[in-house]
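Peer 1: No letters, just coordinates:
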């Protein structure tokens, strides 16, 4: 049968709002996808867009058109969420997205079992503070939504180590540690909430 994460009830937009960051629901997101996802979705894949440097654009999320519509030979959507320079979360698609490709994580493989986050970065790993802050909050909230633990969050380079290197500049061990903390203390997920997280050196 498969599923679309577009409601009723909790959906990808309500998940995004739980981060406490601004959310943009990209028009048409509820019906956007290459058909439904699998009945079981159990991985969150973290990406960067390889877009322009912030100083070279006036857009907060200049890769939106690419992630939504795709490119020659690879039709969109290419992800479920986007993250802009200021931490805004863009909800792009509710169905199957072509983001992970060949590879796998935690014994699962295929785009149909994975949600993808495409965060705006040129590939140099020079993330804004807001992006570094919102990324684990969104991943944690997605893990709660899917009913999985922090081990199900992976980098695209972990999903496909022979061909991918994204997201640049993000230590996945540290990101998963923060996600695990948020899963133990979900009241700390929203931006601005008091945090008891202590990061290892």
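Peer 2: Received it, and whenever you're ready, just let me know what you need. All of these numbers come straight from a predicted model, not from anything done at the bench.
Peer 1: From here on, just use CA atoms for contacts and neighbour counts.
Peer 2: OK.
Peer 1: what residues does stretch 45-54 touch?
Peer 2: If you take Cα atoms under 8 Å, 6 or more residues apart in numbering as the criterion, stretch 45-54 is touched by 62-63, 85, 100, 114-123, 153-156, 159, 166-168.
Peer 1: change it to 7 Å
Peer 2: 63, 114-123, 153-156, 166-167 (Cα atoms under 7 Å, 6 or more residues apart in numbering).
Peer 1: For PyMOL, write the select line for the buried members of the residues you listed.
Peer 2: PyMOL command restricting the contacts of stretch 45-54 to the buried ones, with burial defined by 16 or more other Cα atoms under 10 Å:
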select buried, resi 63+114+115+116+117+118+119+120+121+122+123+153+154+155+156+166+167
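Peer 1: for comparison:
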């Protein structure tokens, strides 16, 4: 349990941990403090954004939606590992969660995971008051990858928070560990993430491992249907670099490779039909030839 860090203090902590930081607009005073208290803080929550594209994601987490005003977190960790600071103070990120989970996080006395939450967003304890919130750019579909640079930055950001407050890695949880109706951050193992944060905390903030950035834990292989594979194949074919040709009017036009593959398939089918007709005609001619006596 602690008072929240100042905006200046979090910048110092993040940069000391080796995190690349981008300050977005008036983030230091952009918050939801008028709607309720912020603090004491008891931990940090990791989320996924369900968005694509860094600029688009930054705009969404900063401004929010008509039904959920921003900021939606304190910082957004992009695919390239940059932390974009969008708000400081109370933010709309955690919503309601299980008070039993909060108690275990405060005490830092659980095993590899806190107890499964029994309360959700609408019925739980106010998490926006008690947690720092970090959105991470990912579609959250179980297939969108978590690049090594991004995962490394998530570890560093959480270690910076824990180091500044004197917390252990058990003060870091995923949104799905706080609220019973959430699934984020999908594709990241929270026990593994906490283990990586704990390893960083054994070293000075400036520490970097001898190998490249920590790699994300293996994801569960999603179950895919035949329809999924067909749609994926079609998308990949249509996404192959476009080619240029001159049409009948002398204009230059571009088509994706899938356009040409479709025409090849059509022409092949036509040629096969013609070949079948030729073979049938030959069979007729052969049958009509006089038989040798």
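Peer 2: In hand now; what should we look at? What you see is a predicted model; the values in this text were computed from it and never measured.
Peer 1: Quick check, residue 244 of the second structure in contact with residue 257.
Peer 2: No - checked against Cα atoms under 7 Å, the pair residue 244 of the second structure and residue 257 is beyond contact range at 10.1 Å.
Peer 1: Longest helix in the first structure, please.
Peer 2: Ordering each helix of the first structure by length in residues (DSSP state H) puts helix 129-146 first.
Peer 1: sorry, back to before: settle it for me: which of residue 244 and residue 257 of the second structure has more neighbours?
Peer 2: residue 257 (16 against 10; other Cα atoms under 10 Å).
Peer 1: and the longest helix of the first structure, how far from the second structure on average?
Peer 2: Helix 129-146 of the first structure differs from its equivalent in the second structure by a mean of 1.1 Å after superposition (mean Cα distance after the TM-score superposition for the first structure).
Peer 1: which residue lines up with residue 139 of the first structure in the second structure?
Peer 2: When the second structure is aligned by TM-score structural alignment, residue 139 of the first structure is paired with residue 158.
Peer 1: can you tell me which residues contact that match?
Peer 2: Applying Cα under 7 Å, 6+ apart to residue 158 of the second structure gives the contacts 172, 197.
Peer 1: what do you get for residue 179 of the first structure?
Peer 2: 136, 137, 139, 140, 150.
Peer 1: Quick check: closest non-adjacent residue to it.
Peer 2: Distance criterion Cα to Cα, 6 or more residues apart in numbering; nearest residue to residue 179 of the first structure, sequence neighbours excluded, is residue 140 at 4.9 Å.
Peer 1: So what's the residue count around that neighbour?
Peer 2: 30.
Peer 1: Could you do the one 10 residues further on as well?
Peer 2: By other Cα under 10 Å, the residues close to residue 150 of the first structure number 24.
Peer 1: That one contacts residue 176, correct?
Peer 2: Yes - judged on Cα under 7 Å, residue 150 of the first structure makes contact with residue 176 at a distance of 5.5 Å.
Peer 1: Residue nearest the middle of the first structure, spatially speaking?
Peer 2: Nearest to the mean C-alpha position of the first structure, counting by Cα atoms, centre = their mean, stands residue 117 at 2.1 Å.
Peer 1: Contacts only, for that one.
Peer 2: Applying Cα under 7 Å, 6+ apart to residue 117 of the first structure gives the contacts 45, 46, 47, 79, 80, 81, 82.
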